[in-house]
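1. sequence and predicted model, in that order:
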Amino acid sequence: MLGASGVGKTSLTCQFTTSEYICAYDTSLDEEFGQKTVSVMLDGREAELEIVDHPASEMSVESYCTTYNPDVFVVVYSVVDRKSLKVAEDILLFLWKGDYVASRGVILVGNKADLERKREVPMAVGRKLANSCGCKFIETSSGLDHNVDELLVGILAQVQLNPRRDKDRLRREKKQKVRMGSGRRILRHLLGIKRKSRSCENLLVL
């Protein structure tokens, strides 16, 4: 779990671990950060996920990546805090430059969607950012337990898709070696433009 302070990473993590409603805006939850294990059932198979949640002030994104080397990055921002979106954008840029987006699942999460009257970040803006970075996107509300289960299942699905992601990457690299990339292809790569558009909101597929 990555993102600015106060966006609800710990609230989401706590909600992952229980089917009961929790008061997501209870400030005492801020002391519940750390590593938690969650059991998830998908397609009749049970799996255990280890969710790593550290305060943004305690660990940089670079240290987080090298320390834990996670299978999936969940980058959270608050839809009522435009500054938190900029933090999320910077994190996504780091992950993209470090080739994590190509080799690992990355999900951009707009949390606190229940606070509609205070919204500063339209859903379309979050979706556009996810599309530009080639990652997945979902809006959640840990306060109303909205889309929390969908996010958790999506995290597991993206973990399970990593072997296919690696195969696709190797196949693309072989094609690039054969074709010796034209200037146009290089430009496409630098701008992050993808030839085939994929739904960023279907967390169950690549």
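-> The structure has been received and is ready for your questions.

2. drop to CA atoms for contacts and neighbour counts, all remaining ones
-> Noted.

3. residues in contact with the closest residue in space to Pro122 that isn't next to it in sequence?
-> Using CA to CA, 6 or more residues apart in numbering and skipping the chain neighbours, the partner closest in space to Pro122 is Val79 (7.2 Å). Going by CA atoms under 8 Å, 6 or more residues apart in numbering, Val79 touches 85, 110-113, 119-122.

4. could you do Glu139 as well?
-> Contacts of Glu139 by CA under 8 Å, 6+ apart are 109-111, 113, 123, 147.

5. in ChimeraX, how would I select the buried members of these?
-> Buried residues within the contacts of Glu139, by 16 or more other CA atoms under 10 Å, are selected in ChimeraX with:
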select :109,110,111,113,147
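
6. which two in the contacts of Glu139 are spaced the farthest apart?
-> Met123 and Asn147 (14.2 Å; CA to CA).

7. ok, Gly3 - how many residues close by?
-> By the other CA atoms under 10 Å criterion, the neighbourhood of Gly3 contains 29 residues.

8. this is the comparison structure:
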Amino acid sequence: MADDSYEEECDYLFKAVLIGDSAVGKSNLLSRFSNDEFRLDSKPTIGVEFAYRNVKIADKIIKAQIWDTAGQERFRAITSSYYRGALGALLVYDITRRATFDNVKKWLRELREFGNLDMVVVLVGNKCDLGQSREVDEEEGKNLAESEGLCFMETSALENLNVEAAFLQMIGKIHEITSQKCLEAKTNETRTSLQRGKEIISIDEVTATKQQYSTCCYK
């Protein structure tokens, strides 16, 4: 499904961001997706980091550029600037810490303030391997996602559960929207060209008639 070669030529470059409170597992989700790695000693992200991964969807090679943003409040001014130009986002909370779920709407407001209006957002409830410590029911995550018009998935970076699926859902949806926009742009361009073509023909016909009339008059 994917090719990790950075040098491979791609048809599209999609920028996406990982956002959410500190210590919800954003960095491990990204390292699991990009390198199939999990770090038990993962430290908080300072500012912003990013990774690439090439994904094949239909007959297109898509280079996904995923930015991992810091969850701490003191980095918010830095990280919010990275929302611009992002076509997608994984908004992550920790199912074992209700406070991280309660903050989802705050992150969503920030994303909608600084990001694109048609950005694809997947709400991710991470650490579902810790079901015995669960504080947020899966149904709550689904209901919130549905009310806000988001995609939803629970994941475990530790057990590599649904990590690939969450990223691919986002990338696939971005590709779908991008393809539709390209198709609409081409359709509009064709219509414009046809309209312009008609105008040119019309003008040429009038000009040609005038020239013939003038020639006759001067004979």
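-> Structure's in. What do you need? Everything numeric here is computed off the predicted structure, so don't read it as measured data.

9. tm score of chain vs chain?
-> The TM-score (TM-score structural alignment, normalised by the length of structure 1) is 0.69; 162 aligned residues with a CA RMSD of 2.6 Å.

10. re earlier: what does the residue nearest to Pro122 of structure 1 align to in structure 2?
-> Structural alignment (TM-score structural alignment) places Val79 of structure 1 against Ile95 in structure 2.

11. all helices for structure 1, in order.
-> 9-16, 61-68, 82-97, 100-103, 123-133, 148-160, 162-179, 183-191 (DSSP state H).

12. re earlier: strands - which of the contacts of Glu139 of structure 1 land there?
-> Among the contacts of Glu139 of structure 1, the members falling in strands (DSSP state E) are 109-111.

13. how much space between Leu93 of structure 1 and Val75 of structure 1?
-> Distance, Leu93 of structure 1 to Val75 of structure 1, using CA to CA, to the nearest Å: 11 Å.

14. quick one, what contacts Lys15 of structure 2?
-> Taking CA under 8 Å, 6+ apart, one finds 64-67, 85-88 in contact with Lys15 of structure 2.

15. recalculate using a threshold of 6 Å.
-> Neighbour list for Lys15 of structure 2: 65, 86-87 [criterion: CA atoms under 6 Å, 6 or more residues apart in numbering].

16. inside strands: which ones of these?
-> Short answer: the contacts of Lys15 of structure 2 in strands (DSSP E) are Gln65.

17. can I get the contacts of Lys15 of structure 2 in a markdown table with distance to Asn28 of structure 2 and neighbour count?
-> Below are the contacts of Lys15 of structure 2 laid out as a markdown table (distance: CA to CA, whole Å; neighbours: other CA atoms under 10 Å):
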| residue | distance to Asn28 of structure 2 | neighbour count |
| --- | --- | --- |
| Gln65 | 16 | 18 |
| Ala86 | 20 | 20 |
| Leu87 | 21 | 25 |
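
18. now the contacts of Val79 of structure 1 as JSON lines including distance to Lys128 of structure 1?
-> As requested, these are exported to JSON lines (distance: CA to CA, whole Å):
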{"residue": "Leu85", "distance to Lys128 of structure 1": "12"}
{"residue": "Gly110", "distance to Lys128 of structure 1": "12"}
{"residue": "Asn111", "distance to Lys128 of structure 1": "16"}
{"residue": "Lys112", "distance to Lys128 of structure 1": "18"}
{"residue": "Ala113", "distance to Lys128 of structure 1": "17"}
{"residue": "Arg119", "distance to Lys128 of structure 1": "17"}
{"residue": "Glu120", "distance to Lys128 of structure 1": "15"}
{"residue": "Val121", "distance to Lys128 of structure 1": "11"}
{"residue": "Pro122", "distance to Lys128 of structure 1": "10"}
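
19. quick check: closest non-adjacent residue to the residue positioned nearest the centre of structure 1.
-> In structure 1, the C-alpha nearest the mean C-alpha coordinate belongs to Ile107, at 2.2 Å (CA atoms, centre = their mean). Spatial nearest neighbour of Ile107 of structure 1, chain neighbours left out: Lys136 (4.5 Å); criterion: CA to CA, 6+ apart.

20. aligned to that neighbour, what sits in structure 2?
-> Per TM-score structural alignment, Lys136 of structure 1 is aligned with Cys151.

21. do the same with Ala124 of structure 1
-> That one, Ala124 of structure 1, aligns with Glu139 by TM-score structural alignment.

22. and for Ile51 of structure 1?
-> Mapped onto structure 2 by TM-score structural alignment, Ile51 of structure 1 lines up with Ile66.

23. the closest residue to that match other than its chain neighbours: neighbouring residues, count only.
-> Leaving aside its sequence neighbours, Ile66 of structure 2 sits nearest to Ala16 (CA to CA, 6+ apart; 4.9 Å). By the measure other CA under 10 Å, the count of residues near Ala16 of structure 2 is 28.

24. burial count for the residue mapped onto Ile91 of structure 1 from structure 2?
-> In the superposition onto structure 2, Ile91 of structure 1 corresponds to Trp107 when matched by TM-score structural alignment. Using other CA under 10 Å, Trp107 of structure 2 is surrounded by 17 other residues.
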